[in-house]
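K.L.:
Here's my sequence, what's the structure:
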Amino acid sequence: MWATTSLIALALALAADAFAVALCQGAAPGAGMSRALRVGTAFGAAQATMPMIGWIAGLGFLAIMRSLDHWIVLFLLGFLGLRMIREAAGCDPETPRGALAGWALAGAAVATSLDALAAGVTLPTLELPVLLACAVIGAATFLLCTGGVLAGRIASRHVGKYAELAGGLVLIGLGLKIFVEHQFLGA
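P.N.:
Take a look at the predicted model:
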């Protein structure tokens, strides 16, 4: 029972960053079920894969990753946030704004799942099969992110470009938060 509760709490905690990005994606024009499923799949797959990599790599690789992950997150989320802010300002009304696709979507998925890489080292402490833990983490992220895009779409109807602007600021803030925690607070 304790292991199951811990796994669910871990899955929800690891999905929080991805959920914030998904909300921002829902705020971008043209968000619908297709984007929700694409974002949910990308983030869910990254969140399911990274703990497995962390578990396999063990503590040797973790030390290297911990020294770099906050820089990678700061750069990727900062870049994506600035892009959303610029697009919210309406630089080109003909270009769909804010929708992550291709490498940008993959980059955001990886950036928000770097903490799952470190969490992968701790998976044996849950005393559950590692594949099951990775599947639960991925499924929780998929569900939260798919719902996050749809929730962001509903919110954007009421607040329009302000939701996209706020989404960009949230991404930058999230990158800064992770950077400060890892660089200065030893997280």
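
K.L.:
can we go C-alpha only for contacts and neighbour counts from here?
P.N.:
Fine.

K.L.:
And the longest helix along the chain, what does it pack against?
P.N.:
Taking DSSP state H as the criterion, the chain has its longest helix at helix 33-88. Based on contacts counted as 3 or more CA pairs under 8 Å, 6 or more residues apart in numbering; DSSP states H and E, the elements that helix 33-88 packs against are helix 2-27, helix 102-111, helix 114-120, helix 130-159, helix 161-184.

K.L.:
any idea which of those helices is most buried?
P.N.:
Looking across the helices and strands packed on helix 33-88 with neighbours counted as mean count of other CA atoms under 10 Å, the highest average goes to helix 114-120: a mean of 25.

K.L.:
chain center to that helix, what's the gap?
P.N.:
Its chain's C-alpha centre lies 12 Å from the corresponding centre of helix 114-120 when counted by CA atoms, centre = their mean, to the nearest Å.

K.L.:
same question, stretch 51-59
P.N.:
Relative to its parent chain, stretch 51-59 has a centroid offset of 19 Å by CA atoms, centre = their mean.

K.L.:
Next, the buried residues of that stretch.
P.N.:
Buried residues in stretch 51-59, defined by neighbour count with 16 or more other CA atoms under 10 Å: 51-55, 58.

K.L.:
re earlier: among the helices and strands packed on helix 33-88, which comes closest to Gly78?
P.N.:
Judged by CA to CA, the one of the helices and strands packed on helix 33-88 that comes nearest to Gly78 is helix 161-184, at 4.6 Å.

K.L.:
Sequence B follows; please return its structure for comparison with A:
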Amino acid sequence: MNVHWDASMGAGQLLTLLIMAIALGMDAFSLGVGIGMRGIRLRRIALLSTIIALFHMLMPLLGMFAGQYVSGLLGDVATHAAGVLLLLLGGHMVYNSFRGGGESAKIVNHSSLWGMLIFAFSVSIDSFSVGVSLGMFALDVMLTVLMFGLAGGLMSVLGLMLGRSASRTLGDYGEACGGIILLTFGLLFVF
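P.N.:
Next up is the predicted model:
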């Protein structure tokens, strides 16, 4: 794999990577809206978005290195695992919104480091699958992972901010709406 800037990289290849980075970041955006609806502080948005950006860099990098070994099997397995995780998180959010339980009743607290890591992993697992595919091509690895990380981080900030704004309007129903969004994406990944 090519790990340095390649000046001969064509505009078409660069545009393709940009589109892929934005597409992968859309998961972070959409799911960020769901998490943002629960209510989230600006400091947590910055921290969560940074973690997501790092995962969006690490996962495709790991995928690129694994690409030549497991490309056929891993794409479906990774997508299904992400879907099941999102179904669990979304179902738990919807359950808690109707139950009216406090923070101690929540299994996954998105304001905790563990909750942020689970969320970042769930929105970046597709990046691993894409990395597996990209691992078969001669790409500029550093540019690729930086583009994926930047797009994932920026898209998550936008989604979290949008969800945060919507939560003020929706009030108590924000968590239920966020859970429904997570459930929907989980179903899309599983089926």
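
K.L.:
follow-up on the earlier one: among the buried residues of stretch 51-59 of structure 1, which one lies nearest to Gly173 of structure 1?
P.N.:
For those, the minimum distance to Gly173 of structure 1 (CA to CA) is 24.3 Å, reached by Pro51.

K.L.:
list the contacts for the counterpart of the closest one in structure 2?
P.N.:
Pro51 of structure 1 is assigned Pro60 in structure 2 as its aligned equivalent, the criterion being TM-score structural alignment. With contact taken as CA atoms under 8 Å, 6 or more residues apart in numbering, Pro60 of structure 2 is in contact with 127-132, 145.

K.L.:
can you check Ser113 of structure 1 too?
P.N.:
Counting by CA under 8 Å, 6+ apart, the residues that Ser113 of structure 1 touches are 14, 18, 43, 46-47, 50.

K.L.:
Please say which position in structure 2 it maps to.
P.N.:
In structure 2, Ser113 of structure 1 lines up with Ser124, judged by TM-score structural alignment.

K.L.:
Correct me if wrong: Gly152 of structure 2 contacts Ile22.
P.N.:
Yes. Taking CA atoms under 8 Å as the definition, Gly152 of structure 2 is a contact partner of Ile22 at 7.4 Å.

K.L.:
So what's the residue count around Lys106 of structure 2?
P.N.:
Per other CA atoms under 10 Å, the neighbour tally for Lys106 of structure 2 reads 13.

K.L.:
now swap in the one 4 residues further on and tell me
P.N.:
The tally of other residues near His110 of structure 2 (other CA under 10 Å) stands at 20.

K.L.:
thought it was touching Met93?
P.N.:
No. Taking contacts as CA under 8 Å, His110 of structure 2 lies outside contact range of Met93: 10.4 Å.

K.L.:
check contacts around the aligned residue in structure 1 for Leu74 of structure 2.
P.N.:
Under the alignment defined by TM-score structural alignment, Leu74 of structure 2 is paired with Met65 of structure 1. In this structure, Met65 of structure 1 makes contact with no residue, judged by CA under 8 Å, 6+ apart.

K.L.:
ok, and the closest non-adjacent residue to Leu162 of structure 2?
P.N.:
Val33 (5.9 Å; CA to CA, 6 or more residues apart in numbering).

K.L.:
any idea how far Gly32 of structure 1 is from the aligned residue in structure 1 for the one you found?
P.N.:
When the structures are aligned by TM-score structural alignment, the residue of structure 1 matched to Val33 of structure 2 is Leu23. For Leu23 of structure 1, the distance to Gly32 of structure 1 under the criterion CA to CA, to the nearest Å works out to 12 Å.
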